[in-house]
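# here are the coordinates; sequence isn't available:
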């Protein structure tokens, strides 16, 4: 994750090569591709018998393969690509391992803020090696809602997303929409 983070950090402050995938909100950069190539090549070298799902690789093949019982590594090489394009520092590389369709290991690294989140089944979670835990809020009125709009911009999707956000925002302390699903999950 740190090596992929170095690729992200190197590209963060410079000029970016940006392409649209499905629409103007669904972006890919050469940094996404380089980061994924590095992560998948290292994982394949270390775990040649495992399966691998990479966001950019899967998109090029027409979609993600189904998750099976086989050990499978999943990688979003640059979660928060739109943030990256706009030099907003809420970006990360996200890597997970699923065994028998259950995630057992996860690593999320934000190289701009140098925050490394790690978790393993039965071992808890950590931020830069220090144990972390969920907020402990027992009532929705004391919690934050973290959400994302996604890349679909059709009216029905917008109505559904914002309808749910509106309903939840009325009972939550506040709402956050920061542009990285993985970092949102780490902030629970």
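Received, thanks. In this text, all values refer to a predicted model and were calculated from it rather than measured experimentally. Numbers count the residues shown, from 1 in each chain.

# drop to CA atoms for contacts and neighbour counts, all remaining ones
OK.

# show me where this protein has helices.
2-12, 30-46, 55-60, 81-85, 155-169, 181-186 (DSSP state H).

# Show me what the last one is packed against.
Packing partners of helix 181-186 (3 or more Cα pairs under 8 Å, 6 or more residues apart in numbering; DSSP states H and E): strand 92-99, strand 102-110.

# same thing but at 10 Å, please
strand 72-79, strand 92-99, strand 102-110, strand 115-120, strand 124-127, strand 144-146 (3 or more Cα pairs under 10 Å, 6 or more residues apart in numbering; DSSP states H and E).

# repeat for the first one
Here helix 2-12 touches helix 30-46, strand 72-79, helix 81-85, strand 92-99, strand 102-110, strand 115-120, going by 3+ Cα pairs under 10 Å, 6+ apart.

# what does the fourth one give?
When contacts are defined as 3+ Cα pairs under 10 Å, 6+ apart, helix 81-85 packs onto helix 2-12, strand 18-20, strand 27-29, helix 30-46.

# Kindly recompute the last result at 7 Å.
For helix 81-85, the contact count by 3 or more Cα pairs under 7 Å, 6 or more residues apart in numbering; DSSP states H and E identifies strand 27-29 as packing neighbours.

# measure the residue nearest the centre of the chain to residue 46 for me?
Nearest to the geometric centre of the chain sits residue 182, at 3.5 Å (Cα atoms, centre = their mean). According to Cα to Cα, to the nearest Å, residue 182 and residue 46 sit 24 Å apart.

# this is the other structure I want to compare:
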């Protein structure tokens, strides 16, 4: 039986690959330093971010004019849907991993998710330089390059686990927000890794190549698609304090069954993210 979200999935895949083609062009040609702009001290944007987003917005306006679009560079554009209808919001990161992209590293992607009444229904993450495409419809098995991903096996040994983490753009001005996390888990795991792309980190977890991932100070376009894919493969996703995951908080604790629980124990025992909810760290 065909999924009711099959049309949305196919269009999302096509958009991601089209936008990925734009990014791959820039990756192969190289990004001249003079065209890289700074949204903040270390927060970059390139013409390719904007071209990629413009393409996705155009395709969404063509196929789903009633839907709202929330994207990194252009913000939110309200759809024309009737009042009282299910709220459909497309969360789009046209280039997740811009710093990598600007430096010629291949760890960047296009991330597209459809939220219906706040819940992810469709997610696609496409990394053109790696030739990786992840996709998922809620309630179905996620796919990697067209093939179903196997379910993640449970594991509870944190000492043999490889984890990923991320640090927000405030890391140069508020390093203490991240140093406790790094120090605490560096001494309790087999190792820590950081790619610089939240969507890819979630997808790498979905393949079981790492056992967990944690980060704060993110945005819904960073998380919505990747978390749907990882959850579809059996990963556990919560807030960093164990509360329900909400992409709009920007906080994520993700892990394979067993490892997620061990990560949460360590976080609670060591007050790793103590001040994430008390207003100490505004956006």
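Happy to help now that I have it. Only a predicted model underlies this, so the values are computations on that prediction, with no experimental measurement involved.

# Now the TM-score, please.
The TM-score (TM-score structural alignment, normalised by the length of the first structure) is 0.88; 177 aligned residues with a Cα RMSD of 1.6 Å.

# picking up where we left off before, could you dump the helices of the first structure into TSV and include distance to residue 73 of the first structure?
As requested, those are exported to TSV (distance: least, Cα to Cα, whole Å):
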stretch	distance to residue 73 of the first structure
helix 2-12	15
helix 30-46	8
helix 55-60	11
helix 81-85	20
helix 155-169	29
helix 181-186	15
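
# Which among the ones you listed is found nearest to residue 133 of the first structure?
Of all these, it is helix 181-186 that lies closest to residue 133 of the first structure, at 9.7 Å by Cα to Cα.

# Give the aligned range of that closest one in the second structure.
Alignment of helix 181-186 of the first structure against the second structure: residues 198-203, by TM-score structural alignment.

# what residue of the second structure takes the place of residue 27 of the first structure?
So residue 27 of the first structure corresponds to residue 44, using TM-score structural alignment.

# Quick one: residues contacting its match.
Residue 44 of the second structure makes contact with 36, 37, 38, 98, 99 under the criterion Cα atoms under 7 Å, 6 or more residues apart in numbering.

# quick one: which of those residues is nearest to residue 15 of the second structure?
Relative to residue 15 of the second structure, and with distances defined as Cα to Cα, the nearest of those is residue 98, at 18.6 Å.

# Can you give me the neighbour number for the closest one?
23 (other Cα atoms under 10 Å).

# What's it aligned with over in the first structure?
Match for residue 98 of the second structure (TM-score structural alignment): residue 81.

# got it, and residue 163 of the second structure?
By TM-score structural alignment, residue 163 of the second structure lines up with residue 145.

# go on, residue 140 of the second structure?
By TM-score structural alignment, residue 140 of the second structure lines up with residue 123.

# Looks like residue 70 of the second structure contacts residue 94 (just checking).
No - with contact defined as Cα atoms under 7 Å, residue 70 of the second structure does not count as touching residue 94 (10.9 Å).

# Now the buried members of the contacts of residue 44 of the second structure.
36, 98, 99 (16 or more other Cα atoms under 10 Å).

# who touches stretch 123-136 of the second structure?
Residues outside stretch 123-136 of the second structure that contact it (Cα under 7 Å, 6+ apart): 12-13, 16-17, 20, 24, 106, 108-114, 122, 137, 142-145, 199, 225-226, 228-229.

# List only buried entries from these.
12-13, 16-17, 20, 24, 106, 108-114, 122, 137, 142-144, 199, 225-226, 228-229.

# sorry, back to before: and the residue nearest to the match of residue 163 of the second structure when sequence neighbours are not counted, how many neighbours?
Among residues not flanking residue 145 of the first structure along the chain, residue 175 sits closest, at 4.7 Å (Cα to Cα, 6 or more residues apart in numbering). When counting by other Cα under 10 Å, one arrives at 16 neighbours for residue 175 of the first structure.

# who touches residue 175 of the first structure in this structure?
144, 145, 146, 169.

# How much space separates the third one from residue 99 of the first structure?
Looking back up the chat, that one is residue 146 of the first structure. Taking Cα to Cα, one finds residue 146 of the first structure at 27 Å from residue 99 of the first structure.

# cool, and residue 36 of the first structure?
When residue 36 of the first structure is compared with residue 99 of the first structure (using Cα to Cα), they lie 21 Å apart.

# okay, these two: which has more neighbours?
More crowded of residue 36 of the first structure and residue 99, by other Cα under 10 Å: residue 36, with 24 against 16.

# counterpart of the more buried one in the second structure?
Residue 36 of the first structure maps onto residue 53 in the second structure, by TM-score structural alignment.

# leaving aside the residues next to it on the chain, what's closest to that match?
Among residues not flanking residue 53 of the second structure along the chain, residue 94 sits closest, at 5.0 Å (Cα to Cα, 6+ apart).

# I figured the one you found hits residue 55, correct?
No - checked against Cα under 7 Å, the pair residue 94 of the second structure and residue 55 is beyond contact range at 9.1 Å.

# So the two - more neighbours on which side?
Higher neighbour count among residue 94 of the second structure and residue 55: residue 94, with 31 against 17, using other Cα under 10 Å.
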